[in-house]
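# sequence-free structure coming up:
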């Protein structure tokens, strides 16, 4: 019977999916829309963001650039001015010694920690020992200053506070903050201290994996479930095994590596390119901090591109000594350089299964969290580890709305609301929604032609077109639908009004009184870019009829 167990879906959740839960937990402290709201902050290694519970839902607040994620960067210029976020990251190449980032890797750690000693050689800013702790050393207005990791994190948290206050038009003092599940007491306390320094009363420190599971709405699905959360971000990696029964979560086991993520993958590529450049020219880029940070910036861009392309070209004008730099990086080479790191992500998976006395076949749901899970090889390794059980579920868009649950303090409503700009589909090397492209609410008024792709050229080759799904579930207001598209196979399952009528008519060739689509085949013929959007030509066939349709603007 075990072999007949249904395949466990693998679900993608973007880096900001944790924010809804934060504001939810915050609402437990201040029910209603009172004068003293609680903000939720996702303090990430590379990016951070802030949300607020308002008018019955959660809003992810954009910064002054209009972005809902803010780089966890702090910079100090020659005039002593402090920059935080996008403006700080923009100074990385011109002011590398005074631009600080990735401090989450140091927070709550001792100086003699092997990971700290390994890291100090890679960063352009100085990291020094003080009170047996790693401190950041920078120049501010010609004066040398040292900051603890908590102080730098406090500056980022202060920026999140400022963003929220600018949006709400009044002061904010209370917050909840996420941390990896494996953070020890010292790291958790240091994070809380950072909040205090930032002028925040930290109501709660929340584990990220449980937040992700609730954000997906698994606590509202019937029956007992085993859930594995695979959270691979920019600088940390976390795996948690949970069981959920009647909305009650139990963390069975956790494991991870707070020194593994996208930054490490970037570093492997940088090391390779530095050695190659030195061999070809005799010039060592490592001796020039500005050149290294230029390379870091372009390598990060290349890594992102390789999630949906098989190769990309890294070009840097006047990298060092007035010489331009150019190199074609393939996905195969990127995977080769990082394969040992990619494979090491399975070790915590094995550990939590062993600690939980479970087998891979016992896992009902697999949730992929964090930007680094967009890497196709990571997806493939997870899929292969679970014996292909994730086949057909590589791509999912999750949009959760009002979901009530019971809190320890009192019975009250809490809400989940997936932020629009972070919904994306990514697998098999293809992205169907750009990382920061807003997506309309998935409701009965949702229009099929609002779908967008990041690059229309990706789908010209029908043989390589991957599955894509759209998933909506609102247990209080709307039912669920899934729309699958594949060159050879597809299916649609809809209830009542969850699929818009004109979309349903297009797919079925006519209204279905039961509101349920039968199994059918869809072939994606082309994605043609237009001035106002994209056109998706679909070909539908079955034994009895043929139907052609176009989704487009």
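Received it, and whenever you're ready, just let me know what you need. No experiment lies behind these values; they were computed from the predicted model shown.
# going forward, measure contacts between C-alpha atoms and count neighbours the same way
Will do.
# my reading is that residue 408 lies in a helix. Confirm?
No: per DSSP: H, G, I helix; E, B strand; the rest coil, residue 408 lies outside any helix segment and is coil.
# show me where the stretch 201-350 of the chain has its helices.
Using DSSP state H, counting those that start in this stretch, the helices of the stretch 201-350 of the chain run over residues 208-216, 262-281, 289-305, 331-344, 346-355.
# ditto for the stretch 51-200 of the chain
86-89, 114-119, 149-168, 185-197.
# what would those look like in a markdown table with distance to residue 331 and mean neighbour count?
Rendered in a markdown table, the data for the helices of the stretch 51-200 of the chain read as follows (distance: least, C-alpha to C-alpha, whole Å; neighbours: other C-alpha atoms under 10 Å):
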| stretch | distance to residue 331 | mean neighbour count |
| --- | --- | --- |
| helix 86-89 | 26 | 20 |
| helix 114-119 | 26 | 13 |
| helix 149-168 | 33 | 23 |
| helix 185-197 | 35 | 20 |
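# those into a markdown table, with extra columns for distance to residue 398?
A markdown table is the format used below for the helices of the stretch 51-200 of the chain (distance: least, C-alpha to C-alpha, whole Å):
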| stretch | distance to residue 398 |
| --- | --- |
| helix 86-89 | 28 |
| helix 114-119 | 35 |
| helix 149-168 | 25 |
| helix 185-197 | 29 |
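# tell me which of the ones you listed lies nearest to residue 379.
helix 114-119 (26.4 Å; C-alpha to C-alpha).
# what packs against that closest one?
If you count contacts as 3 or more C-alpha pairs under 8 Å, 6 or more residues apart in numbering; DSSP states H and E, helix 114-119 packs onto no helix or strand.
# let's go with 10 Å and repeat that
On a contact count with 3 or more C-alpha pairs under 10 Å, 6 or more residues apart in numbering; DSSP states H and E, helix 114-119 meets strand 126-130, strand 133-140.
# returning to what we had before: closest one to residue 63 among the helices of the stretch 51-200 of the chain?
Residue 63 lies closest to helix 149-168 among the helices of the stretch 51-200 of the chain, at 5.8 Å (C-alpha to C-alpha).
# now the closest one against helix 185-197, angle please.
In this structure, helix 149-168 runs at an angle of 50 degrees to helix 185-197, with axes from the mean of the first three to the mean of the last three C-alpha atoms, to 10 degrees as the basis.
# by how many degrees do helix 149-168 and strand 133-140 diverge?
Angular relation of helix 149-168 and strand 133-140 on a 0 to 180 degree scale: 60 degrees, by the same axes, to 10 degrees.
# comparison target, given below:
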């Protein structure tokens, strides 16, 4: 009998992570040896699209043909304020005259669902190549506070990618499994803070034995790792402008490269106090192209992110008010998502919630996908004792 594998997928704005359950072991899908698969697609004027790691290089060379952060558009109408803000922050031409936003590429128009489908389909293909079986079904996570149209949009995208979605799980619930709380049955009030590439989601979850029930959700859908990159790039561009009167934001290719380099700086500052930033021919001064060479330290970056961290604090405080929980009522605070590795984010959470009750997932960037993969056991022949999850 041919074995059946069900794919667990965390479809994110910056990256997509997926895995399968082999026995009781989680095996993650890999793209060029890395389990973090960029949610990036390059659509050339002619020929096949390029997805994942191979698409990254095209972001600088052809930013108007390279799409990232498509998750931010799924399920939204063209009239949405979130869509207008997305359009203002990207080099991609968007058609907002139709009911739903469309990417206006030189090869033709594409809907966000089509772009998402290309990424999901690529991940499915990688999984089939690695595990040697055809994969038809998947469990996928979604933001607890996703827009009303998101569920239908991601289901459509999955169908285009030849995947049946057998379950859509709230990301904080999946994260609770990755924190291994199901191994320690008990009665707890839990706050899960998921700081991902495009959104900051915070959820209040009540654990009763092996039963996890979300009782409140909050979030900011324009607050994620991408926004930290933009804020840092804007701050550096501001310094350059003050010294040279050259506006780096007006040249699409240079600006895209600066944002990508700031993403790398952000990651480095999660583990070191300062890191160099170098960019060839970044700006013009005295009629000549000049290289940008500087060292960015944590205090500089944290000043650039101060407004964003204030919004993190507000989201958590608002959730506490709506659930009626005081900070001391919270038994455990779980941190997941790649952004949770940033020290100033951890300090911001600790300024609102008890610091001694904060637990960061061992691999926070992978946590939600790991939880989704564990939940695939409910839809396969694998027998496993799993918690009883109640959806919001």
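On my side now, so go ahead. Just so it is clear, the structure is predicted and the values come from calculations on it, not from any experiment.
# compare the helices and strands packed on helix 114-119 of the first structure and report which one is nearest to residue 65 of the first structure.
Across these, residue 65 of the first structure has its closest neighbour in strand 133-140 (25.4 Å, C-alpha to C-alpha).
# what's the angle between the closest one and strand 126-130?
130 degrees.
# strand 133-140 of the first structure packs against which elements?
For strand 133-140 of the first structure, where contacts count as 3+ C-alpha pairs under 10 Å, 6+ apart, the packed elements are strand 74-76, strand 99-100, helix 114-119, strand 126-130, strand 143-147, helix 149-168.
# so which of these gets nearest residue 338 of the first structure?
For those, distance to residue 338 of the first structure was read as C-alpha to C-alpha. The smallest value, 17.5 Å, belongs to helix 114-119.
# where in the second structure does the one helix or strand residue 503 of the first structure maps to align, residue-wise?
Residue 503 of the first structure is part of helix 501-508, with elements assigned from DSSP states H and E. Residues of the second structure matching helix 501-508 of the first structure are absent, with TM-score structural alignment as the criterion.
# list the buried residues for that helix?
Along helix 501-508 of the first structure, the positions that meet the burial threshold by neighbour count (16 or more other C-alpha atoms under 10 Å) are 501, 503-504, 506-508.
# what of stretch 342-353 of the first structure?
Neighbour-count burial for stretch 342-353 of the first structure, with 16+ other C-alpha under 10 Å as criterion, is recorded at 342, 345-346, 348-353.
# how far does stretch 26-44 of the first structure stretch from start to finish?
Between the opening and closing residues of stretch 26-44 of the first structure we find a distance of 19 Å, counting by C-alpha to C-alpha, to the nearest Å.
# buried set for that stretch?
Judged by neighbour count using 16+ other C-alpha under 10 Å, the buried positions of stretch 26-44 of the first structure are 26-29, 31-32, 37-44.
# of the residues you listed, which belong to strands?
Among the buried residues of stretch 26-44 of the first structure, the subset assigned to strands under DSSP state E consists of 38-43.
# thinking again about what came up before, what's the helix holding residue 503 of the first structure packed up against?
Packed against helix 501-508 of the first structure by the contact rule (3+ C-alpha pairs under 10 Å, 6+ apart) you find strand 492-494, strand 534-541, strand 546-552.
# so which of the ones you listed gets nearest residue 104 of the first structure?
With C-alpha to C-alpha as the criterion, residue 104 of the first structure lies closest to strand 534-541 of these, at 40.1 Å.
# find me the equivalent region of that closest one in the second structure.
Under TM-score structural alignment, there is no match for strand 534-541 of the first structure anywhere in the second structure.
# show me what that strand is packed up against.
Counting by 3+ C-alpha pairs under 10 Å, 6+ apart, the packing neighbours recorded for strand 534-541 of the first structure are helix 501-508, strand 521-529, strand 546-552.
# centre of the chain to the longest one, how far?
I take that to be strand 521-529 of the first structure. Averaged C-alpha coordinates place strand 521-529 of the first structure at 28 Å from its chain's average position (C-alpha atoms, centre = their mean, to the nearest Å).
# do the same with the shortest one
For strand 546-552 of the first structure, the separation from the chain centroid amounts to 33 Å (computed by C-alpha atoms, centre = their mean).
# tell me what that strand is packed against?
The elements that strand 546-552 of the first structure packs onto, with contact taken as 3+ C-alpha pairs under 10 Å, 6+ apart, are helix 501-508, strand 521-529, strand 534-541.
# can you lay out those as CSV showing distance to residue 235 of the first structure?
Compiled in CSV, those are given as follows (distance: least, C-alpha to C-alpha, whole Å):
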stretch, distance to residue 235 of the first structure
helix 501-508, 41
strand 521-529, 35
strand 534-541, 35
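# so how far is residue 338 of the second structure from the residue mapped onto residue 314 of the first structure from the second structure?
Residue-level alignment of residue 314 of the first structure against the second structure, with TM-score structural alignment as criterion, gives residue 277. Per C-alpha to C-alpha, residue 277 of the second structure is found 21 Å from residue 338 of the second structure.
# more neighbours: which of the two?
residue 338 (21 against 15; other C-alpha atoms under 10 Å).
# just give me the match in the first structure for the more buried one.
Alignment of residue 338 of the second structure against the first structure is given by TM-score structural alignment, with residue 371 as its counterpart.
# surely its match meets residue 236?
No: Residue 371 of the first structure is not in contact with residue 236 according to C-alpha atoms under 10 Å; the separation is 11.0 Å.
# so what's the residue count around residue 89 of the second structure?
Counted with other C-alpha under 10 Å, the burial measure for residue 89 of the second structure works out to 10 neighbours.
# same deal with residue 79 of the second structure?
Other residues near residue 79 of the second structure number 14, with proximity taken as other C-alpha under 10 Å.
# please report how far it lies from residue 137 of the second structure.
On the measure of C-alpha to C-alpha, residue 79 of the second structure and residue 137 of the second structure end up 33 Å apart.
# great, nothing more from me.
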